[in-house]
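# Here's my sequence, what's the structure:
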Amino acid sequence: MTTLRENYDALLLDLDGTLYQGPQEIPGAREALATGTQPCYYVTNNASRSPGDVAEHLTELGFAADESTVVTSSQSAARLLAENVAPGSAVLVVGTEALADEVRNVGLRPVRSFEDAPAAVVQGHSPTTDWAILAEATLAIRAGAVWVAANLDSTLPTERGLVLGNGSMVAALRAATSREPLVAGKPAAPLMEDAMRRSGCVRPLVVGDRLDTDIEGASNVGLDSLLVLTGVSTAIDVLRAAPEQRPTYLASALDALNRPADESLVGEDSRWSVDFDGTDLVIEPTADSTEPVDSTELLRVVAVGAWKFPDFVRITSTTPAVSAVVSGWGA
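Model (predicted):
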């Protein structure tokens, strides 16, 4: 039996919402990755921690990781800075000291004040970001500084739920400056390109929990993707997904990596009919069955119809078990 992961030469794994929520491992994630020989690279939009700190956290949770296998948006942001300003230039850092360290690593000088005449502004998530540093960044950007955002994630998953992410802070500067930043993290290409370069892989699989970052990021660089429903994106998000945000595979959890690929492949299934009546998608089994309806299995089939007829209003069925599952999607 060929498993899903065996079709690829590396796994490019998201972290928040895919492997852990805050300090806690997502149940079963560690065991799912422990099988197989494909190298795992941890690709995160979160720019608040250094690669070493991320690797340490992963190791504490039982994942096989070291600094060389962690690729962060802060590293990609620093690369973009180095490509756009002269060596030794001052860069105003809106973010943590870990982000400032990446700026130093590419030969630039991190500062925290507009008075230091920064040639660029780099912005990454930090729980201590306040009005004062955003004001300094506003002044610099309005004066013409290059602006690089580590990512545009509007929210950040935590053990308490979703909280505002770096993208929400970027939105504040966008409103104040009428400028758009260069973006390093997913779904923009730089982070994925850096991950592929680091891994040396030819055919990697991108794995994540967000359609608007992980899956769209994979699409933007022509890679296959697996969406796991353990984090941000939900069933209704899948059904309403734009073309660039449609995953190759869909699963409820990471253990799908160790099962046959066709079990997680998004596509039509002869056991189900999906018809459009001009308003609603109508879902029915094609044969009598007493087996329970698996929500994720059905979602993989219905998604194809939803993407074909994106103007559908509701999803309906005359089969009570199907209706019960669909109602749980919020569709």
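# use CA for all of it now, contacts and neighbours both
OK.
# For Gln123, see how far away Thr129 is.
Per Cα to Cα, to the nearest Å, Thr129 is found 10 Å from Gln123.
# tell me, what's touching the two both at once?
94-95 (Cα atoms under 8 Å, 6 or more residues apart in numbering).
# neighbour-wise, which of these two wins?
Gln123 (30 against 16; other Cα atoms under 10 Å).
# Surely the more buried one and Leu152 touch.
No - Gln123 is not in contact with Leu152 according to Cα atoms under 8 Å; the separation is 9.9 Å.
# Overlap in contacts, the two.
Taking Cα under 8 Å, 6+ apart as the criterion, Gln123 and Leu152 both touch 166, 170.
# So which residue is smack in the middle of the protein?
Compute the mean C-alpha point of the chain, and by Cα atoms, centre = their mean the closest residue is Asp214, 3.1 Å away.
# and that one, what does it touch?
Contacts for Asp214 were tallied using Cα under 8 Å, 6+ apart; they are 14, 186-187, 206-208.
# now the other sequence, so there's something to compare against:
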Amino acid sequence: MTETATTVRRTAPGGSELPLTEAYDTALLDLDGVVYAGPHAIEYAVESLDAARGSGMRLAYVTNNASRPPRVVAEHLTELGVPAEPADVINSAQAAARVLAEKLPAGSKVLVVGGLGLEEALAERGLVTVRTLAEEPLAVVQGFDASVGWPQLAEASYAVQAGLPWVASNTDVTVPTARGIAPGNGMLVAAVRAATGVEPEVAGKPLPPMHRETVLRTGAKRPLVVGDRLDTDIEGAFNGGVDSLLVFTGVTTPAQLLAAPAEHRPTYLAADLRGLLTAHAAVTAATGGGFGCGGFVAVAQDGVLRLEGDGADRWDGLRALCAAAWTALDADGEPVDGRKALAELGF
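A predicted model of the protein is given here:
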């Protein structure tokens, strides 16, 4: 039996007696930090996704990165050994384009601050890309692209100051790359916000337009969101009322997970995408107010997490620690200190 997304406030990671590939019909996978980092596949991603596909699970790739069109992303995935078609890729540019198409007449001009991904998404919705305010756009759309610099940000600022509607594909502060963590679209959006004092309408994860776009394009009945970010992937799943799997191949650390508020708590957690292929141990209540999982028992006492037991899988230890930490956080309103317990698990 697998827990469902009907839990409003999660106080412990969920358990599944079935491998997640059998419990869910569609994996909605983030890309950066989950499947690849820059030009390289993340370890275990290719073989795990091949096994998931072989089990009958549909794979869809859902990304806040608006820089590349779905066809380019699909080609990159295929080159990495993950066969994909353009229809398998859903990005925040598509969600932003749908938001704009619902506001503007067909054929309207939109000032684009971003790359080819935004241009093609707008064209799909019958909207026309322009690059300057002098071309008389009716709205502004902004998404990540490595080419965006001061001239583009200034042009967006002038347009927003002139009163044009402003839609941001996403506001991720960082983006994983092959060399490390780099500034994301959120930092570029912040520059325009600081210059204008205006807040954009955001289309990407974790907000509803992205979830709606994903559901419309995949038709998933029992989806599982898979991501590496608490504030986009996991919160997006929470907002959409669907289950989620957090993997630790991107930006989130175990320490950050222990301090997660309710909307940032995943249903499942795993080191990497191999977590799709396995059952997940359930957390149970233990004596003395603790929580047990896989031979570990975690207790929060006087603001500190304590871990006991000798389980074989350190991720079960992290599951138990999450239950103790989240329960204490909900009760006291303050995060507990889990540094020693995490160190004991090798995190």
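# ok, back up a step: need the contacts of Asp214 of the first structure in JSON lines (columns: secondary structure, neighbour count and distance to Val326 of the first structure).
As requested, the contacts of Asp214 of the first structure are exported to JSON lines (DSSP: H, G, I helix; E, B strand; the rest coil; neighbours: other Cα atoms under 10 Å; distance: Cα to Cα, whole Å):
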{"residue": "Asp14", "secondary structure": "coil", "neighbour count": "24", "distance to Val326 of the first structure": "28"}
{"residue": "Lys186", "secondary structure": "coil", "neighbour count": "27", "distance to Val326 of the first structure": "30"}
{"residue": "Pro187", "secondary structure": "coil", "neighbour count": "27", "distance to Val326 of the first structure": "29"}
{"residue": "Val206", "secondary structure": "strand", "neighbour count": "26", "distance to Val326 of the first structure": "27"}
{"residue": "Val207", "secondary structure": "strand", "neighbour count": "28", "distance to Val326 of the first structure": "25"}
{"residue": "Gly208", "secondary structure": "strand", "neighbour count": "31", "distance to Val326 of the first structure": "23"}
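# Tell me the buried residues in the lengthiest helix in the second structure?
Taking DSSP state H as the assignment, the helix of the second structure that covers the most residues is helix 314-332. Residues of helix 314-332 of the second structure classed as buried under the neighbour-count rule (16 or more other Cα atoms under 10 Å) are 314-329.
# Next: stretch 268-277 of the second structure.
Buried residues in stretch 268-277 of the second structure, defined by neighbour count with 16+ other Cα under 10 Å: 268-270, 272-277.
# Specify which member of those residues is nearest to Asp302 of the second structure.
Ranked by distance to Asp302 of the second structure (Cα to Cα), these are led by Leu269 at 26.3 Å.
# What residue in the first structure is paired with that closest one?
Taking TM-score structural alignment as the criterion, the aligned counterpart of Leu269 of the second structure in the first structure is Leu250.
# Just to be sure, which of the buried residues of stretch 268-277 of the second structure are found in helices?
Counting by DSSP H, no part of those is found in helices.
# so stretch 71-85 of the second structure corresponds to what in the first structure?
The counterpart of stretch 71-85 of the second structure in the first structure, using TM-score structural alignment, spans residues 52-66.
# Just the terminal-to-terminal distance for the matching stretch.
Across its full length, stretch 52-66 of the first structure reaches 7 Å end to end, with Cα to Cα as the criterion.
# counterpart of Leu173 of the first structure in the second structure?
Residue correspondence to the second structure (TM-score structural alignment): Leu173 of the first structure is matched to Val192.
# tell me the SS of the nearest residue to its match once chain neighbours are set aside?
For Val192 of the second structure, the nearest residue in space outside its immediate sequence neighbours is Ser157; the separation is 5.4 Å by Cα to Cα, 6 or more residues apart in numbering. Three-state call for Ser157 of the second structure (DSSP: H, G, I helix; E, B strand; the rest coil): helix.
# can you check Leu257 of the second structure too?
Reducing the assignment at Leu257 of the second structure to three states with three-state DSSP gives helix.
# In contact with it, which residues are there?
Under the criterion of Cα under 8 Å, 6+ apart, the contact list for Leu257 of the second structure reads 230, 264-265, 322.
# can you rerun that using 10 Å?
Listed by Cα atoms under 10 Å, 6 or more residues apart in numbering, the contact set of Leu257 of the second structure reads 229-230, 246, 264-266, 269, 318, 321-322, 325-326.
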